[in-house]
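Engineer: Pasting the sequence and the predicted model now:
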Amino acid sequence: MPSRASQPGKTAPKFLQDLLRLDPRSVVPNRNILIDHAPQFDGKARSGPPLVLDRGSCKHEYYSHLGCCNLPRLDESAQQDTCWKVAACCRKCRLYLTLSIDYPESGCVQPCPNRDHPLHHLRHTSTDTNPSRISYHFECSNLACQAHVHVTYETPVLSKEDILVLTDPQALTRRYEQVLEATPDREGVRQATPGDVFFRFKRYVSDSLIERNARRSFPARNKRFMEAFGTDCDSILHRIGFRMGEDEKGEEQWHLPSPKPVDDPDSLRPMLERLAIELQYLNDEYCASHALPNPSRPTYQAAKWILPMTKFLDATWIQPKRTTREYSSLAQDINQAYKALGIDPEMQKTVDDEQLIGIYKSRWSDSSATGQVDLKTALKTLGQARNSRYILDTAADTVETYEQALAWLGADATQADDTIVALYGVKLEDGYNDPMTKDLARRAISLIAEHRKSEILHSWLATGEMTSKTMTLEDACKHLEIPNLDEVAPEMIGFQFDIVREGKPGPTTDKAITVVRKAMDERQFGQYSTQTWPVGLISHGNTCYLNSLLQYYFTIKPLRELVLDFDRYKYDLSTQGAKTERVGNLHRPEYEIESFQSLTNDLRHLFERMIRDRGPAVKPEADLVCRAFLKPTSPEADTTSSQQGDEVDVNMTSTESESHPASVAVNADDSSTISQTSSTTLQGNAVLTPPDTPKAEKEGELLAPPLPPRRPATPSQQTKTNLEKAEEAARQQQDVAEVMEELLTRLRASIKPLGQDPQGEQLDQLRDIFNMRIVDTIIPEGQQPSTKEDDFTNLMLLPPYEPTDIYSALSRVLDLHPEPEASKPVNVYKTLKSFPPILQISINRIRLGRDGKPVKSVDRIRLEETLYMDRFSDDEIVLAKRKQCWEWRRCLRSLQAEKETIQKTDTGIDGPSTLDAVSAWLSTVSECDTTLLEVGIEPINVPESLPSDLQQESALQRARLTIIDREVKELEDKIVKQFSGPEFEKVKYRLHAVFFHRGSTGHGHYWTCIYDIQHNIWRLYNDEKVEQVNRLDDILSAETWQQGTPTYAVYVRDDTKEQYVEPLCRNVEELVDEPMPDAPASFEPTPETTAPFDPTEIAPSSIKVEGDWDKRDQPTITTTPPLDGRRLNHKGAVTKPEQKPKKKPLLTYRRARRLGQ
């Protein structure tokens, strides 16, 4: 039998915390934080709901009622007749709390706290309830203490209805009018306020509690009484003890309540005492809400806080007569400030600034929002009184100097840069990622970086990475003890890093590792040709997942071809208007479709660069990032936001209909020198004509020929704001499948529909790539099954709670299982009615931890390189085999639960070993009986057969574990072999891509691995780096921190894989810059008879000079269509408009300029 101390209960601090937080009027059964026990977690689920305060519970502010308290004297110890009591009332809800402690005659031998029991351990014993109060009784589990603790909550004497009757404005007006009507000639009659009602009521009640008060009645028609109460409050007065009577003259009189003396137990006196407190609180609340501001005093009342305190005496001549009052007010404010911080008057002169701020910070975290405002005001007052800039800065949360920055972060000058960055993260978490806190924290980091001249902090502010630009590769290798980097194998470099980190931790080591990693990456990428290797994507800061997603979409051949040839598939809003079809189960308005089409255009430009750029990496446009993560806004919202100035315009106009600068003149001050060409020219088949020639301001100044129209490299300030918002949205986004689904939906909304399904959903080319039809078979308890069909683009797996494989993870979702969200017991299983060309499987990694907060599941899910989906098809033979597997799995779970019950104990060793240890100890107990008798203690009576019985039970458990292991092995073999054979290998999928994540739920990094089926290699796409994967097991069985956690797996149908995936699509644009033969040394200027070289006559296009170089006096200058006519077709090939064939060498722009000079 468990001891009393081991039974559920609460220690004294926890008991006090729950006591002060409990609101008994808002308690639901089994969720009382004071008496109910916290739910237990058995490894699978909680035993009940969590113990939390219910919504609507009052956040009490208790104030003690000293007249009803019996507190222990200083250093008083508990005795058998001890009875201590404390009474308090909440200012907000007026709930009355009484806490008392006493001791039974058999207890109090060694009351807590003592050396063996430093705290009371209180267990709930009983509860007493009635309509107006509830009492909880507790007992200390220490047998030598046995303290009895009683907690009583009493509801307010005045209910909300009573207060409304007393203070209703219409009722007060009616009472005033009745007094005037009854006594029109009576002077001094005025309408009472709620404050008057509370004040007069409290006075009547207080007078009734005074025993020596001889006058205990007053006329019922008393003017002040009738103004406040009239006749409609009689029922309230009668309930609390007022009596109506007549005097000797026969006039009606109200008699005050007559409680018994204090020594005589009576229920009326405690009620009246509580009522007096309630009325005082109600009056204070009314006065605070209706108080007028203090009248402003001219001159020095405001100026005394602006001038330094040392100059206060010098300024008193302004109004000498008021000097005494000003000094008195100032001293009073300072004393109140010390009192707010809990500093005694005698300690005011001994507390220095550091101690004062320490007291302020210690009280800050335990104060309410109102209390924090009062603390800050008090600290500011003391800072002004002490003329302490340190205190004032702490109170104002300003960060202007290096010292202020360190103080605000809670750091000191000796801490390293990486510690400063860590404190930055702690500060943001404490401030719940408040934008103002974030700005202030970055300001603090910037000041520290400037003062220390720290390149690490400057780099972190600019890029988010703590790197330095000054360390060379040679210095890095020397610091890392690497004599020759060329001789170190890439797979062994990580071990060297770990060794150095242990021996020389710090920012210098991190900096050296970063430099060496970068050098090794550059050398490794140099092995690949730009023609045969994909390009990476440079991150915008928090867009690593978007980069992985874009790389994945680029490898899907039909999707890539559709995006590259978007003009062919683009939905025409101008002629067709808004779509009638739904996309993503929603009707999309025109402004959304327009924004989504801009996104598709951005994606087309990115795909074109990924095909033709020389690499090794390209950076997605800021607009693409914004449109991928932010929701488009309606034109009305755009108008509102433009007027307000603080909203972000996400619905940016399509770049296809905007004009972009094609060339910029040398003199950028003249806006007329900017030649703009509509980017729609790049996508049509019209004949290209060069734009007009810009005019130069200075004679003879040569303008640069027009470059191909490019999208702006530097986003506008508005786009930068959008980019920051998009990065924040990317950082907060945890649902990988939701991002992929949303991006695919936006692409689908931008193209022409091919029709619609019976539910009104749009049919299109992109939907056909990923869409699968799933049938849910619903089996209610005791009813006939029913089916429901729906379309999905991915399969969502449940978070794993133990290492498993992809087949088992799919079975958890698709096989028979109870539906947790159903209103009644329902079992569901799923079958796939159609299989998509590309099967997307989302591996959910987010689950709730024991504290109710989301945590990341890192248990391994082994992926299969080849996946057979026949076992989940809609076939009767397959279904029969699946049902047999369900039964086997049920038995398997039962056996595993039994094994866990036997093996898992609180001692940390398995059950049989625990029984053996207990049996061995019990065998030695009899040897101690003699010793116990010698000291006067009764011997321990242990049954003689108990040790042997435990040994026998241990042997039985070991035998049972052997049987369980054998049965588990047999069941697992049956499940594996159930779907083996060629008849279950017809629907074959090949692993195509895997998304990985490293980090936790709040932060981390994404990358993806994609299989190149044409070249039979795996590549790792990690932002700007694209590397070959040498170990396939790092992808299929990833479980270490370095390998990451798979969060998304993509499979492609084996029979159509060549048609749907093509990871490598490169057609690198070659630079056209042929060398020009050297001119003769005797080159002379052209004779004056020849027209001078006038650059303004050349059209702003590509410049070619043809002819024999020996005939220098007859240069021939011709123009060709600009290179901006190039574009990529849907196959990735470069197409050009017709132009004249080349002759002779090409003269480049710079050489032509030298020739013209």
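Structural biologist: Yep, it's here.

Engineer: Please count neighbours and contacts with C-alpha atoms only from this point.
Structural biologist: Will do.

Engineer: Buried ones in the longest helix anywhere in the chain, by neighbour count?
Structural biologist: Across the chain, the helix with the greatest residue count (assigned by DSSP state H) is helix 946-977. Buried residues in helix 946-977, counting neighbours by 16 or more other C-alpha atoms under 10 Å, are found at 947-948, 950-951, 953-954, 957-958, 961, 964, 968, 971, 975.

Engineer: and which of these is nearest to residue 510?
Structural biologist: Nearest to residue 510 among these is residue 968, at 48.2 Å by C-alpha to C-alpha.

Engineer: then this one, side by side with the first:
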Amino acid sequence: MFAYLAQCRCDPANTILYFSQFYNIVDTMKERGASPPEILELLVAEERSRSRFTDADLHKSLELLGFGKGNILDIELDDDVSDNFVIQAWKDAQKRAWQEPSDKAATLRSDLNDALKIVADFKDSPTLLRAWERGKAPVMTEDTAYSTLEVPKEVDETMLLTIFNLRIEDQPTQADKMREALTVIAEIRNSQRLREFISSGRDPEDIASETRLEMPRGLNQLGNTCYLNSLLQYFYTIKDLRLAISASINDGEKSLYDLKFTDDDLKHHRRNNTHSSEVVHQLANLFWNMEYCDTAAVTPTKELAQLALITSQDEEEDDQGGTNTDASNDTDATLVEDGPVRPSYERSSQSPSRSSSSPSVLGKRVREFPRTQGMDVDGEPSEADKDGFVMVSKPTSPPDPVHSPIKPTASSSKQKTVDNAPDVEMQDLSQKAVNDAKPPPLPPRKPRETSDSTMMFGRQHDVSECMDNCMFQIETALLDLPDEEMAGAESDKTSVIKRLFYGKKRQRLTPLTIPNEQRRRTLSMHDKEDLFSHLHVNVSDEGFDLYDGLSRYFDDIVEVDGVKKRMEVTLVDLPPLLQIQLQRVQFDRDTQQAYKSQAYVKFGDTIYMDRFLDSADSEKKSRSKDIQARLTVCRDRIQKLTQGKHAPFAPALGETAHFLSNQKVLEIPEANADLTAKLKSEQAYVVSQLEQERASSAKLKKELEEVWKSDAKAAYQLTSVFIHRGSSPSFGHYFFYARNLPERPDQWFKYNDSTVSVVSKDEVLADTTGSTANPYMLVFARKDAEVIDTVHRFDPTTLEDA
């Protein structure tokens, strides 16, 4: 010990030599069976803790890194070898280590880190020491990498990259961890494709396909705008809408007085045209890029995102210093609870063309509006203690986003009759409010630069609200553009927006029990026609298809002033594009929490709307209503037995019987053989009842479909599917499927922000049970409408041919 320590002090440059010989002496003692003195072993351990190493350790380290004649690098480590070369050799060795079995790979990676430290000390290199410091953190294992991304080890690389992008979008705060996991997997698989993706952020195998003329372009994200991207892609696939927007950029200002619009239309147009014209101008520029650019994805302008997400009312509130809008600091979310909302039955008195108080696709609405006189009967007032949400205990038909529906003229403390007459013809109060409204003059508008603070991409209007706003802005801006197809149009279809998206429905509100002599009089009073742009389906239960959901919308029981009434809806006129929103946000009264329903709603390639038409066969309607009532009873019974507060009952009864018959800890006099037998008997009875109810339900469902089997004139084909992925109503990721019409109707595109890929129809129609990625809006096009033109790209070869 004295000799070793003295030599190191006198000749520190040769410390490696002295430690090597000292270590060899101690090791030789062990080999010869003589136990070395403890004081020597302690000194060896102490020196090791001070990063001392032997010549053998250095030789082994160089060998691990690939140095040496005949080794991977085939060179010796000398003064001519740079530090950067050593670092690259270490990185390459780490990559090779991933190819080993997982147990050996972990040990080998640890040894490589030790090897780099030894070489760094040997060369006395600060550069190598810094590299070792950066790389000495515990390396993620193979199992941890796959579990981090929540994928199986056998997943293919295309799906792996898709999931990786979704994970990053869903959890941006975990981006570094996700990238580390993908890096580990790239090295384990020795995948150049994954390495290039990690380096550039682009999938090298997608770039070529995405730039093909037969592929649509993607849209890059501007923050949390995946839902806006889905909406913009959807608008672009609609031929007439795209043409109208693109044409507007060259039409300039036209005289409104040359066109036949009412004074109210003109007032409303002038009030909103500045904001709306900017929306259309930005959309036209984006559509031009989507048609002519030679990149795989284009980026919407920040101005467009601001205009699409901020309504005219938002700007007015900002100009007036109002505090009615909320800005969310949660830039990690695409769906946030912005603040207090009005119950769904309180309506705006704004223009009928603007659906300013429609319910959210996922169940929320953030804007407050003045309440009109009379109650809109499309919600259940007694259930409105949780604004904007669908109540779990009593699902009701969702409200329509365009017009307030039936406004009963029955006695109400807040409603007056006309001329005090008890029987009056119903008025459209929302339209009356528009006609009577005298909007106050707006104050001077602030410069556009200040509007950034109002958006923050965190105002976070959801897709439904964003769509409502965009449609309103487009319609307002295009109001002064003549449309040849509009020349003979009905008075309520005087715009491309109305013509494409709006149909007409008739609503009827009747008491559940009513004397026959009053029926004609009451029905006349409570009939009303309105435009609609969306149909709503409440999503709360499993085992339902789209027809089931729509049936609830068209025939439901609502409560008005404490009285239950039947609200029946029929379709008078169908639009070319039928938009069906699946409302997935539910409210659990027991937990007092909103949640997203992941229930699977079955839908197909085609839907027939004949059964919901006002002109449908009355006899079939009557038979259908009777079958539907019995089917509802069966399903309610099944729901109570399987999904009620204490359900499912059959397993609970069985587990109770098993516990009582097997536990030996407590003495329970009542838990005798008779009780156990009775519990098992009750379990068998519940199982039997469930089987009967399910069999009856299936039979009635089949019988119901048989009634309408021959009615297939009002046929619509599925063209677009919006998907929300996430387990919470407060955050998630949006993407969009579109059918390749008219060229290849069997082909579908998946738009996931900047990435557009071809997918099968099976993926679009897949059963999503157990998944958090499920549809929240379906779009069907009337089969004879020819309104969709999915891929619209400029082909430069046409110029060459010309």
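Structural biologist: Structure received. Computed from a predicted model, the values in this text were never measured in an experiment.

Engineer: so where do the helices sit in the stretch 751-900 of structure 1?
Structural biologist: Using DSSP state H, counting those that start in this stretch, the helices assigned to the stretch 751-900 of structure 1 run over residues 765-770, 806-814, 876-903.

Engineer: what helices or strands is the longest one leaning on?
Structural biologist: Counting contacts by 3 or more C-alpha pairs under 8 Å, 6 or more residues apart in numbering; DSSP states H and E, helix 876-903 of structure 1 is packed against helix 911-923, helix 946-977.

Engineer: Have a look at how far, on average, the last one is from structure 2.
Structural biologist: With the two structures superposed, helix 946-977 of structure 1 lies on average 4.0 Å from its match in structure 2, counting by mean C-alpha distance after the TM-score superposition for structure 1.

Engineer: For that helix, enumerate the helices and strands it packs against.
Structural biologist: helix 876-903, helix 911-923.

Engineer: For the stretch 251-400 of structure 1, which segments count as helices?
Structural biologist: With DSSP H, counting those that start in this stretch as the definition, the stretch 251-400 of structure 1 shows helices at residue ranges 268-289, 300-303, 323-340, 353-364, 369-386, 389-396.

Engineer: Can you check which part of structure 2 the longest one sits on?
Structural biologist: Just to be clear, that refers to helix 268-289 of structure 1. Using TM-score structural alignment, none of the residues of structure 2 align to helix 268-289 of structure 1.

Engineer: tell me the contacts of the aligned partner of residue 700 of structure 2 in structure 1?
Structural biologist: With TM-score structural alignment defining the correspondence, residue 700 of structure 2 maps onto residue 971 in structure 1. Taking C-alpha atoms under 8 Å, 6 or more residues apart in numbering as the criterion, residue 971 of structure 1 is in contact with 888-889, 892.

Engineer: filter those residues to the buried ones?
Structural biologist: Taking 16+ other C-alpha under 10 Å as the criterion, what is buried in these is 888-889, 892.

Engineer: and of these, the nearest to residue 1014 of structure 1?
Structural biologist: Nearest to residue 1014 of structure 1 among those, counting by C-alpha to C-alpha, is residue 889 at 39.7 Å.

Engineer: dump the residue contacts of that closest one.
Structural biologist: With C-alpha under 8 Å, 6+ apart as the criterion, the residues that contact residue 889 of structure 1 are residue 971.

Engineer: what's downstream of the strand of greatest length in structure 1, the next helix or strand?
Structural biologist: As far as residue count goes, and with DSSP state E defining each element, the longest strand of structure 1 is strand 988-999. Counting by DSSP states H and E, the element after strand 988-999 of structure 1 in chain order, helix or strand, is strand 1004-1012.

Engineer: where exactly do the strands run in the stretch 151-300 of structure 2?
Structural biologist: With strands called from DSSP state E, counting those that start in this stretch, the stretch 151-300 of structure 2 shows them at 218-219, 297-298.
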